[in-house]
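> need coordinates for the below:
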Amino acid sequence: MEIREAEISDMENICTLSIQINHQHHMSLPHIFKRPESLEQDAPYWERYLNDENGIIYVALKNSQIVGAICGNVFLNNSMPFLVERLRCCIGTIVVAENHQRLGLGTLLMKTIENWAKSKGAKTIDLHVMQFNEGAYDLYKKLGYSFLSQNMAKEI
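Got it, this is the predicted structure:
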């Protein structure tokens, strides 16, 4: 297994993985998440991290094939006057190909982005996880993540 920074030439493979996670989200919450339609649908989302000087995408490779990806960015949380100003890293998305899950790739991707965030001066790292994604919850708990808040929603 190898982890490296993503390049623009990886975008098609990253978007293929993105379709997998988007399908999972759509199947669980179709009133919130769109049905994945094409490889190009998510390219602008991922490219945003490649083009951001404070952003990053890492890819996981097995036998020279991209089988996982993670993206995030570092920013100063100074948008609300009542919060302590500090550098934070926010993970945008992590995805591992279904046939490569539970082999340690998610852990490797998370540790890689954590090290990157530390090198950028971030003091905390956070992410959002959908309640239906029990496998992700288990991984994040194992890696030492804990709840800060929970978003709640109601259809009206």
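> going by C-alpha atoms from here, please, whenever you check contacts or count neighbours.
Will do.
> on the three-state scheme, the nearest residue to Ile57 once chain neighbours are set aside is what?
Nearest non-adjacent residue to Ile57, counting by Cα to Cα, 6 or more residues apart in numbering: Cys71, 4.3 Å away. The three-state assignment at Cys71 reads strand, by DSSP: H, G, I helix; E, B strand; the rest coil.
> what number of residues lie near Cys71?
By other Cα atoms under 10 Å, 25 other residues sit near Cys71.
> and if you look at Lys118?
Neighbour count of Lys118, defined by other Cα under 10 Å: 16.
> compare with the first, here's sequence two:
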Amino acid sequence: MKLVETNDADLIATLNRPIHERHVALMPNFFASYDYERVRKAFAETINRAGHHFLVAEVSEEPVGYIWMQEVTSDANAFRNAKRTLYVRQISIHPGHQRLGYGRQMMEYVEEWARSHDFATIELDYWVANENAARFYDELGFIAKRQVVVKSVETKENEKWRP
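Below you'll find the predicted structure:
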């Protein structure tokens, strides 16, 4: 497997479909159905922004997945110290190529990239219902630093939201 930088929003939108549909299956009340044109447009608006990096995983020159990384920095303020971290926005491997070590190789690349660009930390998030992701990142040494919780409130105008 090799990783190749790209600014091809069409390719990333195509590679995004399996992970997007997985998210829809896990959280149908949160995620919109996959719409290639909307997804392609969203990636096209982001792909050339400073600090965003898109890499395609190729096996025998066939694209099998991608990583979207973002350099995140913030100044210190009254509540917290300055922050500089490499944030993995998305990582996806086509289902037919999962469990072959490509995800681990991709994350090893991310770690080396972070190290070589003087990022002391790598951050990412995943949906708590995605138990496979939880195990994968645990095996790679990631630890939880914050937990986001939600409570559904029923109103007259909408039914109770369910995760």
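> now what about the TM-score between them?
TM-score for the superposed chains, counting by TM-score structural alignment, normalised by the length of structure 1: 0.88, backed by 153 aligned residues with a Cα RMSD of 1.7 Å.
> before we move on, back to that, which residues are in contact with the aligned partner of the residue nearest to Ile57 of structure 1 in structure 2?
Residue pairing (TM-score structural alignment): Cys71 of structure 1 is matched to Trp68 of structure 2. Applying Cα atoms under 8 Å, 6 or more residues apart in numbering, we find Trp68 of structure 2 in contact with His52, His53, Phe54, Leu55, Val88, Arg89, Gln90, Ile91.
> which non-adjacent residue is nearest the aligned residue in structure 1 for Asp10 of structure 2?
Mapped onto structure 1 by TM-score structural alignment, Asp10 of structure 2 lines up with Glu12. Using Cα to Cα, 6+ apart and skipping residues adjacent in sequence, the residue nearest Glu12 of structure 1 is Leu39, 6.7 Å away.
> in contact with that neighbour, which residues?
Contacts of Leu39 of structure 1 were listed using Cα under 8 Å, 6+ apart, and they are Glu12, Cys15, Thr16, Ile19.
> just to be sure, the second one is in a strand?
No. The assignment for Cys15 of structure 1 is helix, going by three-state DSSP, so no strand is present there.
> wait, it touches Glu47, no?
No. In this structure, Cys15 of structure 1 is not within contact of Glu47 by Cα atoms under 8 Å, at 10.3 Å.
> so which of these two has more stuff around it?
Cys15 (22 against 16).
> gap between the more buried one and Phe75 of structure 1?
Distance, Cys15 of structure 1 to Phe75 of structure 1, using Cα to Cα, to the nearest Å: 25 Å.
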